[in-house]
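Visitor: this one's structure only:
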């Protein structure tokens, strides 16, 4: 039997499960007899092993098996009778004390329930919706970037030649901290394009204006957030010698250039069209991500409720595992690095909270995704691949990928729904500002 549910802290609940010892004993004896029919032991024929020996060998195993089954069954029955929605797995602890009858065993089942999720008044929410457009200027800028990627460099000619932005300079350099060379602070014949932010601004500023054969000594303080932690925030002194200065020669935007970028007939207009299509796709994806985050933040802010910590812990485990896999790929030496749960707590709680909110919205069917919408999005994704039909089949006919696509569209429907209810102000973002956003 199970007692009434006790409310502990927040979403935590507890109930007491009691079982007659006779029920457990009877079932254990039944299973031992079944086992005895085929049991083997030295000196005995199969099925003729004395019951006492069978009980010694298998009794503890069957006792634990029966006990677990009966406790789980009693818990499930109590959950159903009390109309509970369990979040995560329950914890069972044996109950002892004078209030436990001698002919019974008792257990505490401690667990969490799902919260009552109520979404607040979305009409009171003020939301800023990011919008952006792609113009000919963005297409031109992209073409210039592509031209630079296909640039050819030749020695810079003329009298009194100095290093300028856009030039490729080849240098020898040595860095010292407190007079001592440090790891990664020395190179010979090192080429980089000046002005492309491949080096720290202070380093590039020192090179700018130098001549071939010239040597310069200059100070440089590494940023506090510099990726090289051994030198971050420290003051260094660099000695640099310029070996070579080369000028970039960019290809003309013509048929040959278009073919080099995958336009088979060399049509420059088609190249511009393709670039514009790709830029619009990227802009759309970035706007979707930005606006989605804003909507989700608003949903969380307007809907206060406790989240089950068991679900948060599970999510922390998932995030930890994903991070370990990523580290193993990027740097195998870090695959076993300690990852404290606190690193993921806030992110895990946010994900659980959003999952519950989206689940609440699903009850009103506002997030439903039609087959036509799925096909439309799969077509859109596939359009950028060489074999679109294969990609469409991948998303529409492979169950896990179809579910992934459906989840993505449901989130987008949630964004649209909240925008339709909230007080929305559109704010134009420049292309460069949008591209600078971390995704």
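Guide: Noted; the coordinates are in hand. A quick note: this is a predicted structure, and the numbers were derived from the prediction, not measured.
Visitor: alpha carbons only for contacts and neighbour counts from here, please
Guide: Noted.
Visitor: quick one: residue 427 is in a strand?
Guide: Yes: applying DSSP: H, G, I helix; E, B strand; the rest coil, one finds residue 427 inside a strand.
Visitor: what about the nearest residue to it once chain neighbours are set aside, neighbour count?
Guide: With Cα to Cα, 6 or more residues apart in numbering as the criterion, residue 427 has its nearest non-adjacent residue at 5.1 Å, and that residue is residue 130. Other residues lying near residue 130 total 17 when counted by other Cα atoms under 10 Å.
Visitor: second structure for comparison follows:
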């Protein structure tokens, strides 16, 4: 087989392939063995028609399309490997010649992975940050924990306020006609959560237990139910009960209830250490993102639309999987959000393009710096995955191999090592002082 590759644009080229006549004959044999099983020829049972009689009756040309379907994929794959190109989209194939006793000649217009021209990627500057937890941050976390462990107490003698839970009946109508989903009894609504139609919760604030009220609202123009979008509605509301969060005291008893510590001071010290560790991880992630974005911004690359479309499809599929884990699906999400699938894809397009660009740049940096993945590193990753999924490393390897994902594991490890390389070779710089920080110095200088 002969294969040649000619680039016609930056990411587009033509692959010209010539396959030997012997392989054409073998493909025609396979096509005949497939077609003859269904051929109806008087005097012969299906599958028993001799080849000469078949070709005399139907013509050898009747086998051509099946033979092409058999031979083209394997010849194309071999040609891609021989010319060392990396297609990123389906090829546009033009059959130049296919006939019995003749070589098979075809041309394929192929979009390939783009070339990346690296800019600066070592010595990139990133702002210096410290994983220190301020007193305000510690107090905010304690407040959040108080909220989590708060008790709900019934309030009989005060009107509802933001943050309260109002237990209500409501009956909604548009132009005096009830609509589906507009009625409920003893529904618990957290006021201020903005979980109802805009304007609804604000009108329940101030109501007391036993009160009745007509709440007038207007559905948003972009509401997911088209028959209600932009319509004025009236909800007849009755308040059955008002519940208010009662926060526990921040004392030693609180520490004993929520932790293994006996005193609040011990618990606060441990909590501060946890927050610092979490912040350290956040800063590490932020630094990694900063250096990758900077290296990608310094590089030159033209990304084919096909690669962006493929990444968008991956992101939509991942999003759908996360929805299913939460008991939803894509159709439900689109209905609730008032979006179409095209709207969602358009929102993801920018992130998809950034991901593709970053990954392309990281891949080229890995090659430039000879960053390789050892078998030991693969085994360590398999062991980590095995521990997470309660399987053996051998089982995880077999599953990945069966799915064709073992090479992807190598790619992921290489990606992480390349990011680590960029971080190790970056430079922390102090961020310029803000006006507020500079003001005391200026005052003292005066």
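Guide: Sure thing, it's come through. Because the structure is predicted, anything quoted here is derived from the model rather than measured.
Visitor: isn't the residue nearest to residue 427 of the first structure up against residue 287?
Guide: Yes: counting by Cα atoms under 8 Å, residue 130 of the first structure touches residue 287, with 6.3 Å between them.
Visitor: now residue 398 of the first structure: how far from residue 411 of the first structure?
Guide: 20 Å (Cα to Cα, to the nearest Å).
Visitor: which ones are touching the closest residue to residue 389 of the first structure other than its chain neighbours?
Guide: Nearest non-adjacent residue to residue 389 of the first structure, counting by Cα to Cα, 6+ apart: residue 382, 7.2 Å away. Applying Cα atoms under 8 Å, 6 or more residues apart in numbering to residue 382 of the first structure gives the contacts 388, 389, 391, 392.
Visitor: number of residues surrounding the second one?
Guide: As a burial measure, residue 389 of the first structure scores 13 neighbours (other Cα under 10 Å).
Visitor: how about the strand or helix carrying it: buried residues?
Guide: Using DSSP states H and E, residue 389 of the first structure sits within helix 388-397. Neighbour-count burial for helix 388-397 of the first structure flags 388, 391, 392, 393, 394, 395, 396 (criterion: 16 or more other Cα atoms under 10 Å).
Visitor: what residues does it touch?
Guide: Helix 388-397 of the first structure has contacts (Cα under 8 Å, 6+ apart) with 374, 375, 378, 379, 381, 382, 385, 401, 402, 405.
Visitor: now distance to residue 14 of the first structure and secondary structure too, for these, in TSV please.
Guide: Shown next, in TSV, are the contacts of helix 388-397 of the first structure (distance: Cα to Cα, whole Å; DSSP: H, G, I helix; E, B strand; the rest coil):
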residue	distance to residue 14 of the first structure	secondary structure
374	43	helix
375	47	helix
378	47	helix
379	50	helix
381	49	helix
382	51	helix
385	54	coil
401	39	helix
402	39	helix
405	39	helix
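Visitor: closest one to residue 263 of the first structure out of the residues you listed, please.
Guide: For the contacts of helix 388-397 of the first structure, the minimum distance to residue 263 of the first structure (Cα to Cα) is 14.3 Å, reached by residue 385.
Visitor: more neighbours: which of residue 398 and residue 411 of the first structure?
Guide: Legend: neighbour count by other Cα under 10 Å for residue 398 of the first structure and residue 411, higher for residue 411 (15 against 11).
Visitor: A strand includes the residue nearest to residue 427 of the first structure, no?
Guide: Yes: counting by three-state DSSP, one finds residue 130 of the first structure located in a strand.
Visitor: what about the closest residue to residue 13 of the first structure other than its chain neighbours, how many residues nearby?
Guide: Spatially, and ignoring its direct neighbours in sequence, residue 13 of the first structure is nearest to residue 7 (4.8 Å; Cα to Cα, 6+ apart). By the criterion of other Cα under 10 Å, residue 7 of the first structure has 12 neighbours.
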